[in-house]
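Q: Predicted model and sequence below, questions to follow.
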Amino acid sequence: MKIDPDSSTDLSAQIATAIREAIVSGAMPVDERLPSESELAEQFAVSRSTVREALKRLAAQSLIRTQRGATGGAFVNRLRFEDAYGQQITTSTLLLSMNAVSFQTACEARYALERACAPLSVQRRTADHLATMRAEAHRQAQPGLTDEAFCASDVAFHRALVDAAGNPVLSYQLAGAVEAMQPLMNMITFSARSRETIVDLHTRIADAVEAGNAQDADTLLSDLATYTEDLAKSVFAARLAKQPKQ
């Protein structure tokens, strides 16, 4: 593992990258103990504080874990898909907001991914996945439910549908689509949408999943996508109409 002291890149970032590459390549396997801070400082010819900052970066990415005591130290962590969900969601949210992705583009991507997942969900869903979908649809129908709670339930419903596919890679990839795109889409459409319409579509999607009918599930997700896009168009048109004429 090497770094370039003449590079403009922060030394701690270079050290973190070097260790991360060793972990990804398998040169440092899961559960292996990293050299001590002193040993790493000597190896990279930097201060211990620089090494400590590099280790913090790796810990923030869940690539290493630290243990106290005589047998403690920093160890290569076994990264699970579930552990990486938060990072995927954060990255997706930042990408959408910083790059001003249009509502239509986000909606198109989100439902295309979910519809691709639906046939597996129909085949592999468990009783728990179905129960979650039913519970969230029932919750959404309750009078007095706040917009914030409705939106959270909306995300939970679709999260259960995605997880029902039983594929951790898909669940990870769709974490950004469902838990980053969906809240942003809800922020735009919540004031105009009909809860009754959404509850009806969610209930019928759950029915299709329970019945093992992939075609119906796909059609209903397509209907939900169209409804969401139409809502956004009406919201944007109403906003435009309120703007003072030049």
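A: Happy to help now that I have it. Residues are numbered from 1 along each chain as shown.
Q: When you work out contacts or count neighbours from here on, use the C-alpha atoms and nothing else.
A: Noted.
Q: Buried residues in the helix or strand containing residue 122, which are they?
A: According to DSSP states H and E, residue 122 maps onto helix 103-124. For helix 103-124, the neighbour count (16 or more other CA atoms under 10 Å) marks 103-104, 106-107, 110-115, 117-124 as buried.
Q: now the strands for the protein?
A: For the chain, the strands defined by DSSP state E occupy 64-67, 73-76.
Q: And the first one, what does it pack against?
A: Looking back up the chat, that one is strand 64-67. The helices and strands touching strand 64-67, judged by 3 or more CA pairs under 8 Å, 6 or more residues apart in numbering; DSSP states H and E, are helix 48-60, strand 73-76.
Q: list the helices and strands the last one packs on?
A: When you say that, I think you mean strand 73-76. When contacts are defined as 3+ CA pairs under 8 Å, 6+ apart, strand 73-76 sits against strand 64-67.
Q: The structure to be compared is supplied as follows:
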Amino acid sequence: MKIDPKNRADLSAQIAKSIRDAILNGEMDVDARLPSETELSEQFDVSRPTVREALKRLAAQNLIRTRRGASGGAFVRRLSYEEAYANHITTSTLLLSMNDVDFETACEARFALERACAPLSATRRTADHLATMRAEIHRQSQPGLSDESFCDSDVAFHRALVDGAQNPVLSYQLAGAVEAMQPLMNMITFTQRNRDMIVGLHTRIADALEARDAARADAALSELTGYTLQLGEAAMAARAARKTP
């Protein structure tokens, strides 16, 4: 692990990056103890406060954990998929809200990812995944359900579809697509959509997954994609009409 002392960049940032690279490259295993602050300060030829700041940066990135006491110190942290979900969703939400991502682009990306996941879900889904989807379909069918609750249920339904693939990497990658893009789509389209239409499509998807029929699930998701795009166009047209004097 090295830094360039002549580089004007923040030395603590350089140290943090050097240690981070060592962790990501597999040079430091999970639960491995980092050298002490004194050892790191000697290794990088910097002060202990600079090392301490670098360790704070790594802790903020969930790359290390610290423990006090005689057997304490800083250790490489094992990050679980569950812990990473929240950060991934937050990042995806901020990315969509702070940049000019149009509805069609977001819709295309989200359903392309979900349709890639559906064949695995058709093969691997459990009774619990199906039960969750059926429960959300029932919830969506209830009269008087608020738009906010319908949106929450919509996200839960598609989350179960994705989790049915039983692939933690896919679940992590799609967390942003489902739980960041889906609320954005719901917010744009809720005034235009026909709930019965969505419930019907969700039912077809659940039926196909229960029958382990990937082709039928993909066909229903394809129809849902087209319907969502139509809703988006209608919502945008209505918004433009309201702005016209």
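A: Sure, I can see it. Not measured: the values here are computed from a predicted model.
Q: re the thing from before, dump the strands of the first structure into JSON lines; add distance to residue 91 of the first structure as well.
A: What follows is those, written out as JSON lines (distance: least, CA to CA, whole Å):
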{"stretch": "strand 64-67", "distance to residue 91 of the first structure": "20"}
{"stretch": "strand 73-76", "distance to residue 91 of the first structure": "23"}
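Q: still on that earlier bit, average offset between the helix holding residue 122 of the first structure and the second structure?
A: In the superposition with the second structure, the average deviation recorded for helix 103-124 of the first structure is 0.5 Å (mean CA distance after the TM-score superposition for the first structure).
Q: packing partners for that helix?
A: With contacts taken as 3+ CA pairs under 8 Å, 6+ apart, helix 103-124 of the first structure sits against helix 147-163, helix 168-176, helix 182-189, helix 195-211, helix 214-242.
Q: ok, now with 10 Å
A: helix 81-98, helix 127-140, helix 147-163, helix 168-176, helix 182-189, helix 195-211, helix 214-242 (3 or more CA pairs under 10 Å, 6 or more residues apart in numbering; DSSP states H and E).
Q: chain center to stretch 92-109 of the first structure: distance?
A: A distance of 13 Å separates the centroid of the chain from that of stretch 92-109 of the first structure, by CA atoms, centre = their mean, to the nearest Å.
Q: Which residues does that stretch contact?
A: 86-87, 89-90, 110, 112-113, 175-177, 179-185, 188, 222, 225-226, 228-230, 232-233 (CA atoms under 10 Å, 6 or more residues apart in numbering).
Q: now the helices and strands packed on helix 103-124 of the first structure as TSV including mean neighbour count?
A: Listed next are those as TSV, based on neighbours: other CA atoms under 10 Å:
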stretch	mean neighbour count
helix 81-98	15
helix 127-140	18
helix 147-163	20
helix 168-176	19
helix 182-189	18
helix 195-211	18
helix 214-242	16
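Q: In a markdown table: these, plus distance to residue 59 of the first structure.
A: Shown next, in a markdown table, are those (distance: least, CA to CA, whole Å):
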| stretch | distance to residue 59 of the first structure |
| --- | --- |
| helix 81-98 | 12 |
| helix 127-140 | 32 |
| helix 147-163 | 27 |
| helix 168-176 | 20 |
| helix 182-189 | 28 |
| helix 195-211 | 39 |
| helix 214-242 | 38 |
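Q: Tell me which of the strands of the first structure lies nearest to residue 22 of the first structure.
A: strand 73-76 (10.2 Å; CA to CA).
Q: So what's the residue count around the closest residue to residue 23 of the first structure other than its chain neighbours?
A: With sequence-adjacent residues excluded and distances taken as CA to CA, 6 or more residues apart in numbering, residue 23 of the first structure is closest to residue 29, at 6.3 Å. Here the number of neighbours of residue 29 of the first structure (other CA atoms under 10 Å) works out to 15.
Q: how far away is residue 29 of the first structure from residue 121 of the first structure?
A: Counting by CA to CA, to the nearest Å, the gap from residue 29 of the first structure to residue 121 of the first structure is 33 Å.
Q: what does residue 72 of the first structure give?
A: Residue 72 of the first structure is 42 Å from residue 121 of the first structure, where distance means CA to CA.
Q: next one: residue 145 of the first structure
A: Residue 145 of the first structure is 28 Å from residue 121 of the first structure, by CA to CA.
Q: State the distance from the nearest residue to residue 191 of the second structure once chain neighbours are set aside to residue 108 of the second structure.
A: Of all residues not flanking residue 191 of the second structure in the chain, residue 235 sits nearest, at 7.5 Å (CA to CA, 6+ apart). Relative to residue 108 of the second structure, residue 235 of the second structure is positioned 17 Å away (CA to CA).
Q: sorry, back to before: got a markdown table for the helices and strands packed on strand 64-67 of the first structure, with mean neighbour count and distance to residue 158 of the first structure too?
A: Output for those, formatted as a markdown table (neighbours: other CA atoms under 10 Å; distance: least, CA to CA, whole Å):
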| stretch | mean neighbour count | distance to residue 158 of the first structure |
| --- | --- | --- |
| helix 48-60 | 18 | 28 |
| strand 73-76 | 19 | 33 |
